[in-house]
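A.B. asks: This is the structure alone, sequence omitted:
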């Protein structure tokens, strides 16, 4: 049995972590922290878990680390790096859900975010996308859990990139649409109901902080070229659809591309490659750790349109974090994550 702590449990990723981990057959959640709700029963903040857990929020102190083997950190970027340094200093394994440990290139992180106070740790952290880095995650002490948009974008493009099929003289374009829970639990004007409902809005066009994360992993997979990323806010609670437009070095048949993706994702239990020409839907992954991948080609066979659907709070955050923990601890990758999507 693995003893687990969660630093920062009062947001959407925090409640999803608790919901997944209290059902995990090999995990005991020892504590969950929140400064704002210290001393309050967890179910008073998140009524959905009433009668399912007796946890109460506590304030984080280093002494808590004596009780656990693994720590999930689910606090905003900039706050995580100092906390993770303390946890790592106590010899505990960490899965960080902020952006602070997604970049081994510290300069790239600092350009997109802010000054990094634990650069040596960042250089050692493993990017926690199991479909690409399973072996590295097995040996890792610190995993930087990917962002929600990058998860969907990279899984759309990775098989073709790894096979060297992208004509990198032409930019790869990723168009993504996300539900409002991706903005977090703190209210703001953009996600206020009258502002978001019945509307569709692109935002941070070509300037979103997830763009360099996507570009870095694609470059590491062999794709040395420009990546254009355009996110959109859609009026739904959860889910991401990403569509990647990938120029090909040479014309291909859809059956050839489809076979490439099926081969690449064979044995990767949470990626479902749909039949050729079929598009994914957020309805079919909601509440699950699945990523559905749809593929189609332009008429001339020279542009691949690769589409993915994920639940931004599960495969895009907490579910993927549990998947990473399973790999790090030698458990079955799917343990505690077998729940089917919620439909309708």
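C.D. replies: Yes, it's here. Source: prediction; values computed, not measured.

A.B. asks: For the rest of this, base every contact and every neighbour count on C-alpha atoms.
C.D. replies: Noted.

A.B. asks: Going along the chain, name the helices of the stretch 51-200 of the chain.
C.D. replies: Listed in chain order, the helices found in the stretch 51-200 of the chain under DSSP state H, counting those that start in this stretch are 80-89, 106-112, 119-124, 130-138, 148-162, 193-196.

A.B. asks: out of those, deepest packed?
C.D. replies: Greatest average neighbour count among the helices of the stretch 51-200 of the chain goes to helix 148-162 (a mean of 24), per mean count of other CA atoms under 10 Å.

A.B. asks: ok so, going back, with distance to residue 65 as added columns, please give the helices of the stretch 51-200 of the chain in a markdown table.
C.D. replies: A markdown table is the format used below for the helices of the stretch 51-200 of the chain (distance: least, CA to CA, whole Å):
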| stretch | distance to residue 65 |
| --- | --- |
| helix 80-89 | 7 |
| helix 106-112 | 27 |
| helix 119-124 | 18 |
| helix 130-138 | 22 |
| helix 148-162 | 28 |
| helix 193-196 | 40 |
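
A.B. asks: one more structure, for comparison:
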């Protein structure tokens, strides 16, 4: 392809790296020229992920071995805390989408508080654009470095921000009860991700301390123009992928659940990856599995003056790799849906 955009995936041996590869192999403007994975360097990607057997792809190498003169864009799927120094050392000609949390929090003091170490690239943090595509598209289009949002924040911010901006809900009374598949914990060996630990049950975790909490509050606070705090609790579900956020809100006087739904319908009417579902229809994770879609449902609570929002995404797609490719398309002025036209894998 003479007009191909040459792409490197850093951290290709993780779940989000594999998902990026799955999507980008179908992207008509992308040529994958480098795949990195330090511990697996020298191996073929098909030995790490056999689903890529028979596909001609570069061997895995270390980041130091990449010839950056032959790369146009980078997807960085490295662990939190390791990305800042890597990106700071990359050439300026590269456009970068970072899937870690390293550039999502604008306040570097807040980052240090939640991630346990000082921010290692504060100048780059000033340059980074928060990449919730539907709400920050213009910023993404002009960016060199995009901080791809977290999965829980994506599922919560998409339904909440338009309603906060319309002053239809009370910003000081928001409860986010969110559930994620086990792939959200990554591919590294962890006791809590073992089959016997995660199957046939569910549990809350990161209670009042999950790192996505401050990210959610940062973006919701921007929507209302003052600091707010939300009640956010994540839960681990015994499934591979998927995310459902159940969000409980207090409506402003005279505002009904139908009004909330009308605002979301109007805001997202022309968005290819957001569907506000018909009245009475609740989102299900199985209906977005393997896609970049967000399904949103709005219901009146039986308690007067309250409403319930439900948001379903695939945590590996709209919550990570799919949204990263969506941002990449915007950065290059390509059709936003390019490479992302998958229909849900159901059943």
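C.D. replies: Arrived safely. As the structure is a prediction and not an experimental result, all values here were calculated from the model.

A.B. asks: To residue 214 of structure 1, which of the helices of the stretch 51-200 of structure 1 lies closest?
C.D. replies: Between residue 214 of structure 1 and the helices of the stretch 51-200 of structure 1, the shortest gap by CA to CA is with helix 148-162, which sits at 5.2 Å.

A.B. asks: Show where the closest one falls in structure 2, residue numbers please.
C.D. replies: Taking TM-score structural alignment as the measure, structure 2 aligns residues 151-165 with helix 148-162 of structure 1.

A.B. asks: Return the mean post-superposition distance for that stretch against structure 1.
C.D. replies: For stretch 151-165 of structure 2, the mean deviation from structure 1 after alignment is 1.0 Å (mean CA distance after the TM-score superposition for structure 1).

A.B. asks: what about that stretch, distance to the chain center?
C.D. replies: Per CA atoms, centre = their mean, to the nearest Å, the displacement of stretch 151-165 of structure 2 from the mean C-alpha position of its chain is 12 Å.

A.B. asks: before we move on, what about stretch 29-36 of structure 2?
C.D. replies: Stretch 29-36 of structure 2 has its C-alpha centroid displaced from the chain centroid by 21 Å (CA atoms, centre = their mean).

A.B. asks: For the residue mapped onto residue 85 of structure 2 from structure 1, give its distance to residue 26 of structure 1.
C.D. replies: Following TM-score structural alignment, the counterpart assigned to residue 85 of structure 2 within structure 1 is residue 82. Distance of residue 82 of structure 1 to residue 26 of structure 1, computed by CA to CA, to the nearest Å: 28 Å.

A.B. asks: what do you get for residue 277 of structure 1?
C.D. replies: 40 Å.

A.B. asks: what do we get in structure 1 for residue 251 of structure 2?
C.D. replies: Taking TM-score structural alignment as the criterion, the aligned counterpart of residue 251 of structure 2 in structure 1 is residue 248.

A.B. asks: Residue 165 is in contact with its match, correct?
C.D. replies: Yes. Using CA atoms under 8 Å, residue 248 of structure 1 makes contact with residue 165 at a distance of 5.6 Å.

A.B. asks: Confirm residue 240 of structure 2 sits in a helix?
C.D. replies: No. Applying DSSP: H, G, I helix; E, B strand; the rest coil, one finds residue 240 of structure 2 to be coil, outside a helix.

A.B. asks: Report the contact partners of the equivalent of it over in structure 1.
C.D. replies: Using TM-score structural alignment to pair residues, one finds that residue 240 of structure 2 aligns to residue 237 in structure 1. Residue 237 of structure 1 sits next to 179-181 when contact means CA atoms under 8 Å, 6 or more residues apart in numbering.
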